[in-house]
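**Q** Build the 3D model from these lines:
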Amino acid sequence: MPRLTTALRSAVLSAAALLAVTAAPPQARAAAGPEPKAPSGFVALRDVAPTILQDIRYHTAHNFTGDRIDGYRAPMCILTEPAAKALRAAQHKLLRKGYTLKVYDCYRPQRAVDQFVRWAEDLGDVRMKEEFYPRVEKDRLFEDGYIAEKSGHSRGSTVDLTVVRLPALPTRPYVPGEPLVPCYAPQDERFPDNSADMGTGYDCFDTLSHTEDPRITPEQRANRQLLKSALEEQGFANLPEEWWHFTHRPELFPDTYFDFPVSRRSLTPGH
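**A** This is a model prediction of the structure:
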């Protein structure tokens, strides 16, 4: 057998080390310590408001990083109980108007935010630029406020969401590597989403995502206002830079950034 080169030998040793870790018995892997759990006060939105649609993007690779995000063990929405109940109240009113809410992201573990930060610091990784930030250079994402080391989502009362006209049509899954279209393109050109036309897609790093941006059409403005008014009536406040971002106030945990995984097992029994 030919002698291994230094680089190849290093790669083989690294692979062997990784295999040893993944093959280790569960008790050895658990030695790092148990996963954090959610305190009482967090609930699964599905248990409180089962008619609200869920499209948890960070459980998939269809997001601005191009990778599934750390800590999203299940495609589910977890929120503080007051926020979940407020969404249920908003949903009841919207259903009577022929719409449903759809959530993209809810509670977000700190480990997910940390992954966003690492991604933003890697200026060479621009796989998803053409869709999510085509008009913003990656080295400006921190300065322009699109990425930060802390997120209100980690406190549990912030949610990213939209409205969908009923009956809600199915949407196809994202296929990694498929051609990308700018998130501010006309709705029939950008990635398909059964959401009402909001002028941009979700997580569009662009000033057109500002809730009151004057360049959107009257229909898009009406759809944004439908979402905003329905949530404001239930105690949510919108982040002006993102039409999809709302925080329920007063927050149940205003000063705590949690890191438990998005998983049913993270919740206390009965929640």
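**Q** alpha carbons only for contacts and neighbour counts from here, please
**A** Fine.
**Q** For residue 249, give me its contacts.
**A** Counting by CA atoms under 8 Å, 6 or more residues apart in numbering, residue 249 touches 157, 235-237.
**Q** Give the helix, strand or coil label for residue 270.
**A** coil (DSSP: H, G, I helix; E, B strand; the rest coil).
**Q** and the gap between the nearest residue to residue 180 once chain neighbours are set aside and residue 101?
**A** Of all residues not flanking residue 180 in the chain, residue 131 sits nearest, at 5.4 Å (CA to CA, 6 or more residues apart in numbering). Separation of residue 131 from residue 101 (CA to CA, to the nearest Å): 24 Å.
**Q** got it, and residue 79?
**A** In terms of CA to CA, residue 79 sits 15 Å off from residue 101.
**Q** cool, residue 76 as well?
**A** 15 Å.
**Q** Over to residue 152?
**A** 20 Å.
**Q** between the two, which one's more packed in?
**A** Ranked by neighbour count (other CA atoms under 10 Å), residue 152 and residue 101 place residue 101 first, with 23 against 20.
**Q** Please, which helix or strand holds that one?
**A** In this assignment (DSSP states H and E), residue 101 forms part of strand 99-105.
**Q** Which secondary structure elements does the helix or strand that that strand is followed by sit against?
**A** Downstream of strand 99-105, the first helix or strand assigned by DSSP H and E is helix 110-121. On a contact count with 3 or more CA pairs under 8 Å, 6 or more residues apart in numbering; DSSP states H and E, helix 110-121 meets no helix or strand.
**Q** Name the nearest residue to residue 217, sequence neighbours excluded.
**A** In space, and not counting its chain neighbours, residue 217 is closest to residue 199: 7.5 Å by CA to CA, 6+ apart.
**Q** Residue 152 contacts residue 158, doesn't it?
**A** Yes - Residue 152 lies in contact with residue 158 (CA atoms under 8 Å); the separation is 6.2 Å.
**Q** shared neighbours of these two, which are they?
**A** residue 247.
**Q** now what about stretch 28-43, what contacts it?
**A** Here stretch 28-43 makes contact (CA under 8 Å, 6+ apart) with 21, 78-81, 84, 156, 252, 258-261, 266-268, 271.
**Q** Go through the residues you listed and flag which are in strands.
**A** Cross-referencing the contacts of stretch 28-43 against strands under DSSP state E gives 78-80.
**Q** Can you lay out those as a markdown table showing distance to residue 227 and neighbour count?
**A** What follows is the ones in strands among the contacts of stretch 28-43, written out as a markdown table (distance: CA to CA, whole Å; neighbours: other CA atoms under 10 Å):
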| residue | distance to residue 227 | neighbour count |
| --- | --- | --- |
| 78 | 20 | 29 |
| 79 | 19 | 25 |
| 80 | 20 | 25 |
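**Q** Let me know the closest of these to residue 188.
**A** Of all the ones in strands among the contacts of stretch 28-43, residue 78 has the smallest distance to residue 188: 30.9 Å, by CA to CA.
**Q** how long is stretch 254-267 from one end to the other?
**A** Stretch 254-267: ends 19 Å apart by CA to CA.
**Q** Before we compare anything, build this one as well:
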Amino acid sequence: MTRLSTAVRALVTALATLLAATTAAGTARAGTEPEAPDDFVALRDVDRTIIEDMRYFTPHNFVGERIDGYRQPLCILTRPAAEALHKAQTKLLRQGYSLKVYDCYRPQRAVDHFVRWAKDLDDQAMKAEFYPDVDKSRLFADGYIAEKSGHSRGSTVDLTVVRLPAKPTRPYHPGQPLVPCYAPQDERFPDNSVDMGTGYDCFDTLSHTLDPRVQGEQRANRLLLKGTLENLGFVNLTEEWWHFTFKPEPYPDTFFDFPVSAGSVTGRH
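**A** This next block holds a predicted model:
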């Protein structure tokens, strides 16, 4: 009986050890995230003076909630793109301005979130601000939403220009009254940037960089941003005054899905 009891105890111990090891391995696999390549950096590690207003970490965006994959309000880019932004910032600081980024690297899971939202035609909570004149059923056909984004390749950035000293702006509170993104600057949601004629992520043809209806100071502000960045290797998306891609892209055909967090880039450079 003693030998049998010992054998049973040994078998139970072995099975428990095996179960624990299997559970731990499964947990490790479940917690494994895609990793950023070594040449991705946090913009703040290249230039701490560039203002970061990461909209998809907040509910103030066209979806109305924090977007999947944005774990921290952090701008991550490939190093060449970040260094080019640093050069642009140096030029603008001399003129009394600063860059402000709204979005940088965007994980594929965030793009998937946009796609799910766009297919839900009943969810129009943010329509009054971000797409007041566009039927939500047209977002794919009109090119406002797509299943892939250049942002996921790591060298595309959405940004604007702020006159220094930067003024504080009040936070967005979910449920507050919304104003169309193309309304006059003193009526739409406050942003401490210069007047670009529309707010960020405005789904409207007025957001086209060189739309002829945008003139005067608004056009001059768009051209200041465009000219500064294009002289340093960025290419503007003509439909969005805020959207620029650094060329040549280090990863022109790769769409990454690591999360937006300091852990994705810390200790890798």
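**Q** thinking again about what came up before, give the aligned range of the strand holding residue 101 of structure 1 in structure 2.
**A** Mapping strand 99-105 of structure 1 onto structure 2 (TM-score structural alignment) gives residues 97-103.
**Q** what residues are up against the residue mapped onto residue 150 of structure 2 from structure 1?
**A** Residue 150 of structure 2 maps onto residue 152 of structure 1 when the alignment is built from TM-score structural alignment. Contact analysis of residue 152 of structure 1 by CA under 8 Å, 6+ apart lists 158, 247, 257.
**Q** Distance check, the first one against residue 234 of structure 1.
**A** Shown here: residue 158 of structure 1 relative to residue 234 of structure 1, a distance of 13 Å by CA to CA.
**Q** Compare the two (neighbour count), which wins?
**A** residue 158 (26 against 17).
**Q** is it true that the more buried one touches residue 250?
**A** No - contact status for residue 158 of structure 1 versus residue 250: not in contact, 11.1 Å apart, counting by CA under 8 Å.
**Q** What is the corresponding segment of structure 1 for stretch 236-256 of structure 2?
**A** Counting by TM-score structural alignment, stretch 236-256 of structure 2 pairs with residues 238-258 of structure 1.
**Q** what comes up buried for that stretch?
**A** 238, 241-249, 251-252, 257-258 (16 or more other CA atoms under 10 Å).
**Q** In structure 2, what residue corresponds to residue 135 of structure 1?
**A** That one, residue 135 of structure 1, aligns with residue 133 by TM-score structural alignment.
**Q** nearest spatial neighbour of that match, skipping sequence neighbours?
**A** Nearest residue to residue 133 of structure 2, sequence neighbours excluded (CA to CA, 6+ apart): residue 204, at 7.4 Å.
**Q** what do we get in structure 1 for the one you found?
**A** Residue 204 of structure 2 maps onto residue 206 in structure 1, by TM-score structural alignment.
**Q** neighbours around its match, how many?
**A** Applying other CA under 10 Å, we find 19 residues neighbouring residue 206 of structure 1.
**Q** quick one: contacts for it?
**A** Counting by CA under 8 Å, 6+ apart, residue 206 of structure 1 touches 133, 135-136, 184.
**Q** Buried subset of those residues as a ChimeraX selection?
**A** Typed into ChimeraX, the next command selects the buried ones out of the contacts of residue 206 of structure 1 (criterion: 16+ other CA under 10 Å):
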select :133,136,184
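**Q** Helix or strand: which one has the match of residue 135 of structure 1?
**A** Under DSSP H and E, no helix or strand contains residue 133 of structure 2.
**Q** Quick check: buried residues in stretch 256-271 of structure 1?
**A** Neighbour-count burial for stretch 256-271 of structure 1, counted by 16+ other CA under 10 Å, picks out 257-264, 266-267, 271.
**Q** neighbouring contacts of it?
**A** By CA under 8 Å, 6+ apart, stretch 256-271 of structure 1 touches 35-40, 42-44, 71-78, 107-111, 150-152, 154-156.
**Q** what about burial for those, which qualify?
**A** Those of these that meet the buried threshold are 37-38, 42-44, 71-73, 75-78, 107-111, 151-152, 154-156, by 16+ other CA under 10 Å.
**Q** neighbours around residue 80 of structure 2, how many?
**A** 19.
**Q** Tell me which residue of structure 1 matches up with it.
**A** In structure 1, residue 80 of structure 2 lines up with residue 82, judged by TM-score structural alignment.
**Q** Equivalent analysis for residue 49 of structure 2, please.
**A** Using TM-score structural alignment, the equivalent of residue 49 of structure 2 in structure 1 is residue 51.
**Q** Enumerate every residue touching that match.
**A** residue 100.
**Q** could you pull out the strands for structure 2?
**A** Taking DSSP E as the criterion, structure 2 carries its strands at 40-42, 51-52, 76-78, 97-103, 156-163, 234-236, 243-246.
**Q** how far does the fifth one sit from the chain's center?
**A** Counting by CA atoms, centre = their mean, to the nearest Å, strand 156-163 of structure 2 is centred 12 Å from the centre of its parent chain.
**Q** same check, this time on the last one
**A** Offset of strand 243-246 of structure 2 from its chain centre (CA atoms, centre = their mean): 13 Å.
**Q** Looks like residue 178 of structure 2 contacts residue 128 (just checking).
**A** Yes - the pair residue 178 of structure 2 / residue 128 is scored as a contact, 5.8 Å apart, by CA under 8 Å.
**Q** in stretch 168-178 of structure 2, what counts as buried?
**A** residue 178.
**Q** do stretch 220-227 of structure 1 as well
**A** The neighbour-count check on stretch 220-227 of structure 1 (16+ other CA under 10 Å) flags 220-221, 223-225, 227 as buried.
**Q** corresponding residues in structure 2 for that stretch?
**A** So stretch 220-227 of structure 1 sits over residues 218-225 in structure 2, by TM-score structural alignment.
**Q** so how much does that stretch differ from structure 1 once superposed?
**A** Superposing on structure 1 and averaging over aligned pairs (mean CA distance after the TM-score superposition for structure 1), stretch 218-225 of structure 2 comes out at 0.2 Å.
**Q** contacts for that stretch?
**A** For stretch 218-225 of structure 2, using CA under 8 Å, 6+ apart, the contacting residues are 160-161, 194-197, 209-210, 241.
**Q** Now do the contacts for residue 107 of structure 1.
**A** 77-79, 153-159, 262 are the contacts of residue 107 of structure 1 under CA under 8 Å, 6+ apart.
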